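Trainee: Sharing a model prediction with you, sequence too.
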Amino acid sequence: MERRDFNIVDAFLLTGLTAFLMVYFDVRYLLYDTVVTGGDTASWMGVADHLAEVLLPNGRLMGWDMGNFCGYPNFNFYFIPPFLLAVLPAKLLGIPLTITLKWVIMSGIFMFPSAVYFGLRWMGYRFPIPVVGSAASLLFLFNESYTMFGANTLSTFAGEFCYMFAFSLFALFIGSFYKGTKEERWMVRNGILFGLIGLCHLFVFIPAIFLFFFAYLNGTRLRYLIGVGAVAFVCMAFWILPLAAYRYPYTTPVYMIWQEFVNLRYSMAGLLGLILLTAPRFAVHVIGRLEKKEMLPKISFLIFSLIGGFAAAYLIGNYLVYGSALWSTGLHYPETTGAIIGKDFAESLKPFLLPVSLGVGMAVTLPGVFLLHRANFSGFCRAFGSICFAAVVFIGACGLHGFITGKISNAALQKQLSSPWFIAILYGGFCIGIFAYLILSKRFQEKVEKYARLAPADRLLLWTVLMFGCVTAYFSAHFLEVPDIRFLPPLSFALMMVFAVDTLEPFIAEKGKGFRILFGFTACYLAVVAVIFGAVKSGNWYRFNNKGYEMASGYPEFAEINRYLRTAYEKENPDPLNAPRVAYEKCDLYGSFGGDRVFESLLLFSGRQTLEGIHYAGSIAARFNAFIQTEFSRDIKTPKPQILSMINPGALPVHFDLYNISHLVVMTDTVKQALSGSDRFEREAQFGAASLYRYIGCKGRYVEVPDVRPVRYTGEKWVDDFFSWYKYPEGNDVLLVPDRYVTDRADRAVFFDSTDRVFDLGRFRSNRLDRKDLKIDSDIDHLRIRFTTNKPGIPHLVKVSYFPNWKVDGANGVYPVSPHLMMVIPRQKTVTLTYARSGWELAGLAVTCIGLFFILSAAFMRRLKKPKTEAENPAASRRWERLLSVVEKHAAAARPYILCLVIVSAAFLIAAGAAFRNRPVRTYIAGYHLYKEGNLQRDRKNLADADSAFRKAILTMKPLLDARSAYDHRDVINCILTTAMCHENLGEEDAAELWYLNLLSDYPYSRYVGEANVKLARIYRNRARNEFAPRDEQQNSVHVEQALGWMEKSLSRYRSAVEEDRFSVWAKYAVDDLKAERQRMDQWTKNISLLQTDEKFGNRMRSLTQRLEDLLNREKITNPKLQAPNSKQ
C-alpha cells in the first residue's frame, strides 16, 4: 500500500515538473511553422532538410552535402539520431519539418527530469530521493552560468541540442547500467542505450565509458561488460568505423581550451566546490569504515580536508587582496586597487597567500591527525562534513535570496534586503544552527553511525569514478584536440547527485511516510521557485529561437536576397545548385535577418552553395574557408584563433576562381570600401544595409583545366602544407597533388614533375596545359558530378572538396589537389564522379546489420527455449564456461594493479594536460603580465625592476617563439610584438627591429602587417631624430646623411602600412604619425639649408617631404594590389 502511494506521489510530482517545463517554455512556440534560429541552432534546419530531402531518399544516413565548405560529408562526423527523430515524423506523418525539429531540440530538456528519476530509481534510491533528484535536475538545467558547455537550457538553445539529448539518455543509462551490473541483466538494453548515447554525442559517450571501470572495480564479471560493449559497438559500427578511419586528415580538429579556467584561482574554486559537495557523503563513508580499522579511508579524508582548507583559505585570501577583481583572468590580471584590506596591506600579503593558505589547510587537518588513532576520529569526520554541508546551504540560500530580491521593484526595499549584514545574520545564523545541530545532536550522531554502516558504498564509488574520469578527460582534452568544457557538465551532474541524492538518501528515506511525501513536495516546490526567480535568459532565448527567421525584423530583406540569388543564373541552369558559389562577410551585423549565422544556410533558403557552415570540425576545407573569409571580412570570427588574412581584395580573384565564387554579400562599410576600389568587383544590388557584389571575373565553371600542369607533392602532411600554400595566392596557379594518392601509372605519367616544397614553384609555370578551344559542360548534384570535355587526357580540376568516398567512371582515379579540391584525368569525353560507400562504411554497415540480426535472433530464441540445466549443456559450452571462469579469476586478481595503473596514468594525463595545454595563450598571458609589470615599475621610476620584468618577459616567450613554426595561433604574433616592445623599452632597438622584420617575413598575409610596419617606421624615425640632434659642424654631413637614410626607410615603412594593410587601424595610425611628422620635416629642411652641406641633402630632404605629402593625400594612393612582402614564392 505504501509503495503504491509513493508511486502515485512520484507520478504526480514528475508529471508536474515536466508540465512546468512545458508551461515555462510555452510549447505553442513549437507549433510555429517557422525556421528555428539562434546561435548554432540557426543552421540546424538546413542539416535536417538535407537528411530528409537528399540522404534518406537515396537510402543513406550519411552522404555528401554541396551546401558548405565546397562540399563536405554530412553526418559522417556528426550525430544522426536526433536529426533522424525529427525527419521521420515529417516524412511519415506529413508534419512540417520545421515543427518536428523544434520538438526534438526541446526533447532533451523535457526528458531530463524523467530520465534522472528512472536512473536514480534503478540505482535503488528510495522514495522520495528519485523525485528529489529530478527536482535538482531543474537547477542543473537552468544553470545560466555558461552558454556552450552543454546539458543546460542556454547551451541547448545555442545549438548543443544533440548533447542535451544524449545527456538525458546518459542519466537514464547510469541507473540502467548500475542495476544491470548488480543483477547481470539488461545486457542488450544497456548495450543499445550505450551505443545510442555514442551516436547522439561522443562527448557524453566518453563519460559513459568510465562507468565500465566502476563496474570492473565493483566486481562485475568481464563477460557482462564485454557483452554490453559489443552490443554498443554493433549499434555504432556503421558510423564509428568510417569516422575513426577518416578523422585524419579529412576533418579539422577544434582545439578549444577554456582559458578562463586555466589559473589557480579558478582551479581552487572548482576544487573547493567539489569538496564542499562531496565531503558530507565522504565523511559518512569514512565513519562506516572505522570499525574495520582501515587506515586508507582515514588518510584519504585527512588529505581531502587539507585540500579543502587550503582551497578555501586561498580563495578567501585572494578576495581580501583583490576584492571584486578576484575573478579577473587572462590579460586582465586582478589588481589590488579594490582590496578589502587596503592596497598596501594587500601588496604585502600577496606573496604569502600560498604559504598562509597551506598553513590554514594544515591547521584544519591537525585535529584529524591528532585523532587518527583514537576512537573519536568520527567526530572530526562529522565536523568537517557538517561545515561543508552548512556552507553549501548558506551559498544556496544566498543565491536564491539574490534571485528573489532582484525581482523586487522597490529600490529602497531591495537595497535593505540585499545588505550583506542582513544576509549574514539571516542565513548565517540559520546555517550556524544547522552546523550546531549536526555536531552536538547525539541522536543525529547515532543516525550517522547507523547509516554509515548501511549506506551502499558502490553508488558512491560510481559517482566518484565518474567525477575522476571527467576530471581526467578535461585535462586530456589537450591531447585529444577537443573542447575541454564538454566534460564539465557530467562532472557537475555527478557532484549534484552526490550532494542532493546520495548524501540525503539514508537520512530522508528512513523517515516516516508523511515526512517523506512532504519532503518530496517541498524539494519540487523550491526547485520550481528557484527557476522562476533565478532564470533570466532561458525564456527569452527560447522564444527568440522558436519565433524563427520569419519573425525577424530584417527577414523581408533576407528573403529578397535569397530570391535574387536563386534566380541570378536561371538562364544558364534552372537548378541553383549548379550556379557559382556565394560568399558572405563574417560579421555581427546579421541579427536583424535572424542570426549571425544566417548565410550558412544559403542552400536551404536560396539553393546556392556557400563557404563556411555549421560543421566546421567535419570538413577538410574549414581552415581554408576561414582564411578566405578573412580576406573579405572586417571581423575575424572563427572557432580557432589561427593566424588568418588581412582584408585583401587583391587576393580574392585567385581564390574566387579556385572556388567558383560569383557573388559576395557584404555588410560593413570597411569591406564595401575595399571592394569598391577594385576593378574586379562591382556592386550589383542593395538590400537594406546588405550589399551584393559580383566578381566579374567568375567563369561559372565547377570543372576546369588549370593553366599550369599540376605537380606531384611528396610531403607527408599534405593538408597542413597545402594550407601554407594557400596563404600565398600569387603561387596558387601551380596546383599540387599528393604523390601517394596517384597510384595509376598512366596518371603518374601526366603529373611528371614532383616537389617536396609548397613554395618556390615558379620553375613549373613554363609547363602550360593546352586550354585552346576548351569546352566543358558539367552538372552537379549532391551525390554525383557529371561533365563532358573535349580535352581528355589532361588534368581537370573539380572545384569540390576531396573525400575518399568519391569514385569515378571515365577516369582512372580521383585525387586530392591543393587546396583541398579534386582532380581527375579524363580518359573519355564523359566523366561521372559518384559519392559511393567507402570500404570502411561497408564494413561498418555489415557489422551493424549482421550483429543486430544475431542479437535479435538470440533474443527471439531465448524466449522460445526454456533454460537448460547444467547437465543438459553440451561439453563445449561447459569448457567455454570454465575458460571464462579462469579469465574472470585472473581479472579479479588484477583489480588492485589495474586500479593503481589507471590512477597513475590519470595523474600523468592530468599533470601533463595542465602543464602543456594552451601553450601559446598561456605564454602570451605570462609574458604580457611581465611586460605590464615592467611598464608599471618604470612609471614608478623603479628602472632596475622594470628592466628585470622586461627581460623576464622576453625569456618567458622565447621558447614559444623559437618553436613558432609549429603553432598556427594568433598569440604567437602577440608574443612577437610583446617581445619587440620589451626590447624597445630596454633600449635594444636592433633586437626589436629584428622581431618586427621576422613578423613581416613569416606572416606577410596577416592582420599584423600594418602594426609591424608602423613600429618599424617609428624606430627608423627615432633614429633619424637622433641623427638630426645638434652636433659640431665636422660631424654634420655624416649625421645628416644617416638621418636622411633612416627617414627614407621610415617613410617606406609608413607607405607599406598604408598600402599593404590599408583597412586596418594601423594604417590610420600611420597617417596620424605622418601628419605629426610633417611640421618636423619642414623645420629639418630649414636647418639643412642653413648648414654648409652638399646640395644633394637639400634635394633629398625635399624629395622626402614630397613623398610624405603624397602619402597624406589619400586620394593619390591606389588600391593595394596583391601584396606578398618578403614572399616565399
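Mentor: In hand now; what should we look at?
Trainee: alpha carbons only for contacts and neighbour counts from here, please
Mentor: Will do.
Trainee: hey, where'd the helices end up in the stretch 251-400 of the chain?
Mentor: Taking DSSP state H, counting those that start in this stretch as the test, the helices found in the stretch 251-400 of the chain are 264-289, 295-322, 343-349, 353-370, 377-405.
Trainee: In addition, the following structure is provided for comparison:
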Amino acid sequence: MKKTSFNLELIIDLIILLLITVFLLGYFSPQYLLSKTTTTGGDTASHYNTLVYLKNILFPQGKIMGWMQGNYAGFPLFYHYFPLSFLLMAILSFIIPMQIAFKLGTVLGIFLLPVCVYACCRFLKYKFPIPIMAAIFSLVFLFNEGNSMWGGNILSTLAGEFSYSLGLSLFFLLFGSLYYGIREQKLYLFNAVGIAVLGMCHAVTLFFLGVASLFFLFSPRPYQNLKYLLGVFGLGFLLISFWFIPFVWNLQWVTSFVFPWSIKSFWAVLPPLLLPFFVLSLLAMIFNFQDKRSHYFLYTIALSLLIFFVGPQVGILDIRFMPFFQCLIVVFGATMIVKQLPTIKATKLLPFIVMIIVFLLIKSYSSNVSAWVKWNYEGFEQKSSWANFKELNDYFAQGPSGRVLYEHSPANNVFGSLRAFESLPYFAKRNTLEGLYMMASITSPFVFNIQSETSEKPCHPYPNYFYSSFSLEKAKPHLKLFNVSQFIARTKMVKQALAADPDFRLEKSAGDYQVYRFLKNSDQYVEPLTTKLVFSTTNDWRKDAYRWFANYEDGDSFLVFADGRDPRTTALPHYRTPRVSSIISNESINIRTGDTRFPLLIKVSYHPNWKVKGAKKIYLVSPSFMLIFPQEKEILLTFERGMYNYVGIAFSVLGLLLLLLQLPGFKKLREQLSPAWLERLITGCDDSWEGKVKKIGITKLLISLTIILLILFALIFYHSRNYNSFYLMKRARQAYGSHNYVKAVKLFGRVVKLQENLGAANEAGLFYALSLNAQGRYTEALKAFDQFIAEYPSSYWTPQAYFELAWTYQALGQQDKAIKAYQDVVRNFPQTVWKDYALKRLKKLR
C-alpha cells in the first residue's frame, strides 16, 4: 500500500512538473524559440556573437578561451566570463541551427529552476507534497517583475543574465544534494562534479554555495563534514582548474565594477506577487523552528542579506545576492505545512489547488513577460527596422579597416536592443569600440570616456571614473588614438555638430541614422611614434592612464608602464617617419616596418598572453595599448596560452584522474593506492590533522572565528565610514542637501584628498567649492574652482564649474572676470545647458 502511495505521489509530481513546463511554454512560445532568427533584447543581443566566435574560431583550435578583437580594442574572451551556457549552446548547434541553440540555451535556467527546486526539497527529505509545492512556488520568483537587472527572474534572464539564471537553478540542486550528501556521507562524485559545473555557470552562485556550506561546520560532526566539504570542493575546483586558474590570475587585468546598489523601495525587494509567500516563509520559521532543515534555510537567507550589505566593502557586487534572498524565502514558504501534513487529508489534491492559485496569481500580476519574450525571440530579422539595420551593416561591411564608433542613444533600441551596434563584428565584420563584457577589458573606461564626448545621452557606467561632456574637439585625438574611421550619429544635436565640423564628412544616410567619415584618421592599427615616451613605475597605472587620456592632445608624450628603458624613448622628428603596414587577425598581428629605430604603437588592448617575435618584449602603454621596440622589420604578435593556463590544465587532468579512481570500474587500481595518500590529496586532511583540531576543540575554533568576523565587520564599517568614497559621498550629499555646508566641506574635501575613486573625487571637487560658496567663503571657493578646472579641464562637471566660478566673481563684484568666465562656458561648452544659463547671465550683466 505504501509503495502504491509513493508511486501515485511520484506520478502527481511528474504531472505537475509537466504542467509547469507547459505553463512556461505558454509564455515562451515555440513560435519564437524555434524560429531561425538572431535574438535581440538588452544584453542578450550582444551575447550571440560570443557563441559564434566560440564555435567557429575557438573550437577549431581546441580552445574555449581566446582573444576577441571586435570590441573594446580587443579583450580576452572567457577569461572573465562564464563559458558553460555557451559551451552547451555550441554543442547543441552541431545538431540544430545556432540561432535556435542560442535561444534554448538562454531559457534553460528558467525551465530548470522548478525541477531543481523540486530535487532540492527531495534531497532535504521533505515529504510529499512539499517538494512539488516548492517547485510551484519557484514560478512566483521567476515571474517577479520588481526588477530586470538583479538576476534569476525571467526579466533579468531576458535582459542577458542567462548564465546567472542557470547557475541559480543548479545552486538549488546542490543546496539540497550537499545537505543529503553530508548527512548520509554519499553523493561525493555527484556533488564534486556539480560544484565544477556550477563554477562554470557563474562565480556568484558558486561563491554563495561555498559560504552557505559553512553551515555544516555548526553540527555534531564538524570534522567529518569539513573533510567532506574539502573533498567535494577540492575535486570540483580541480576539475575546472583549466578555466578557473586563468580566471583568477586574470583578475589583475579586469576593470572593477563594484558599488553599493541603491534599492529605492521596499516593494522592489518584496513586490506584491512575492509578499504572500514571504508571509508563508515567516510562518514556516515559526512553526518549524526546531527543524534542522529550517535552520539551513534561515542561515542561508540571513547570509544572502549579510553579503548584500557588506559585499561592496570587499569587492563584491551586492545586488547579485538579493535574488538568493527572494527565491529562498519563496521556496521556504512551502515548508510551512511540515507539521500539519498528518492532519491534511487531501494531500494528493493540494498541489493541484496550489498550482491553480499560483498560475492565477501570475496571470494577474505578470504584465511584461510575454511582450519581452516576443521582443527578444522574434529576432533582429523580424523587427520593422531590420531593413534599415541591414542596410547600415551591409554598408559598413564594405568600409575601411578602422573601427566604427556609434552614438549611444536609447533610440538604438528600435533595432531590438540599445546595444545593437555592439554586434557590428558579427553583422558587418567590423570592429567597434563598445561591447558587452566591459569588466573583461582594461580598455573599457577609455571607451566610455569617448562615448561621453560623442553622445548626447551617454551612460557613464563606471562610478569610479569621471567623464566628459559632449565635445567633438576633445574627442578627435581620442578617435585617432583608437583608429576610428566612421561615426554613426542618431540624435539631431550630434548630427548638427558633425555636419558643422570640417574633419567629418557625411558618407551615408539610412533612416534616422547618418554615417560620417572621420577624415583625420589614418585607418592604421599600428603606427610609429615620433613623440617622447615617459617610463612610469606607478603603483596604479589605471588612474595615471585615465588622467593622461582625459587630457590627451595630439603630440603628447605616451606613458610606458614599465621599469626598464630603451634608447628609443626620445622624440625622433629629424628622421623620416617609416611606412608601417599591419594585418590584424583574430589572435595574431603581423607588422612590417620600414625603420626599426621607431617604436610602434599597437592600438590593441594589452594583455600578458600576447607574445612577440621580432621585438624583445611588449610594453603596456597609455591608455591601455601595446608598444614594441622592433628589432626586425617583420614582427609577429600572437595571443597564446600563458603558464597559468598550462598549470590549470595540469590540475584538471589530476582532477579527472581522481574522479576516475572513484568510479566502480577502477576499484582495483584504487585499492593499490594508499587510501590515506588519496584522502590527503583530495581533502588536505588526515587523522593527525583531525586530531589537532579536536585537541583545540571545535567550539573554541568557532568562537574564535566569530570574534574574528566581528572584528572584521567593525573594521569594514570603520573603513567604509571614513575611507570608502561611495559612503563618504553619500554622507556628503546628505549634508549638502540638508544645507549643512560645514560638514559637506569636510566630507567632500576628504574624498578629494583620498583620490581613491576618480569619479567620486571629480564630483566632490566641484561640490567642495559649491559648499564653500554656500557659506560665503568666496575667496576660498575661487581657489577651489580654479584648482578643479585645472585638474579637470573637460569633465562632465567642468561646464558647471566655469559657470559657478563666474557667479563667484559676480558675488565678489569682479564683473569683468565674471563676464570672461561666462564667455568661456559659451565658447567651450556649446552643447550643454550651462551655455544657455551663461547667455542669460551675460545678457543681464551687459
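Mentor: That came through fine. Source: prediction; values computed, not measured.
Trainee: hmm, back to that, select, out of the helices of the stretch 251-400 of the first structure, the one closest to residue 128 of the first structure.
Mentor: Closest to residue 128 of the first structure of those is helix 264-289 (Cα to Cα; 18.0 Å).
Trainee: the inter-axis angle of the closest one versus helix 377-405?
Mentor: Taking axes from the mean of the first three to the mean of the last three Cα atoms, to 10 degrees, one finds helix 264-289 of the first structure and helix 377-405 inclined to each other by 130 degrees.
Trainee: now for helix 264-289 of the first structure, which elements pack on it?
Mentor: Applying 3 or more Cα pairs under 8 Å, 6 or more residues apart in numbering; DSSP states H and E, one finds that helix 264-289 of the first structure contacts helix 295-322, helix 377-405, helix 442-454, helix 488-497.
Trainee: Columns distance to residue 951 of the first structure and mean neighbour count on top of those helices, output as JSON lines?
Mentor: JSON lines is the format used below for these (distance: least, Cα to Cα, whole Å; neighbours: other Cα atoms under 10 Å):
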{"stretch": "helix 295-322", "distance to residue 951 of the first structure": "27", "mean neighbour count": "21"}
{"stretch": "helix 377-405", "distance to residue 951 of the first structure": "44", "mean neighbour count": "20"}
{"stretch": "helix 442-454", "distance to residue 951 of the first structure": "58", "mean neighbour count": "16"}
{"stretch": "helix 488-497", "distance to residue 951 of the first structure": "38", "mean neighbour count": "21"}
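Trainee: need the ones you listed in CSV with distance to residue 583 of the first structure, can you?
Mentor: Below are these laid out as CSV (distance: least, Cα to Cα, whole Å):
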stretch, distance to residue 583 of the first structure
helix 295-322, 47
helix 377-405, 45
helix 442-454, 65
helix 488-497, 36
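Trainee: Residue 149 of the first structure is nearest to which of those helices?
Mentor: Per Cα to Cα, nearest to residue 149 of the first structure of those: helix 488-497, 6.9 Å.
Trainee: Could you pull up the average distance between that closest one and the second structure after superposition?
Mentor: Taking mean Cα distance after the TM-score superposition for the first structure, the mean distance separating helix 488-497 of the first structure from the aligned residues in the second structure is 2.1 Å.
Trainee: I'd say residue 771 of the second structure and residue 744 touch.
Mentor: Yes: Residue 771 of the second structure is within contact range of residue 744, at 6.5 Å (criterion: Cα atoms under 8 Å).
Trainee: Pull the number of nearby residues for residue 1044 of the first structure.
Mentor: By the measure other Cα atoms under 10 Å, the count of residues near residue 1044 of the first structure is 22.
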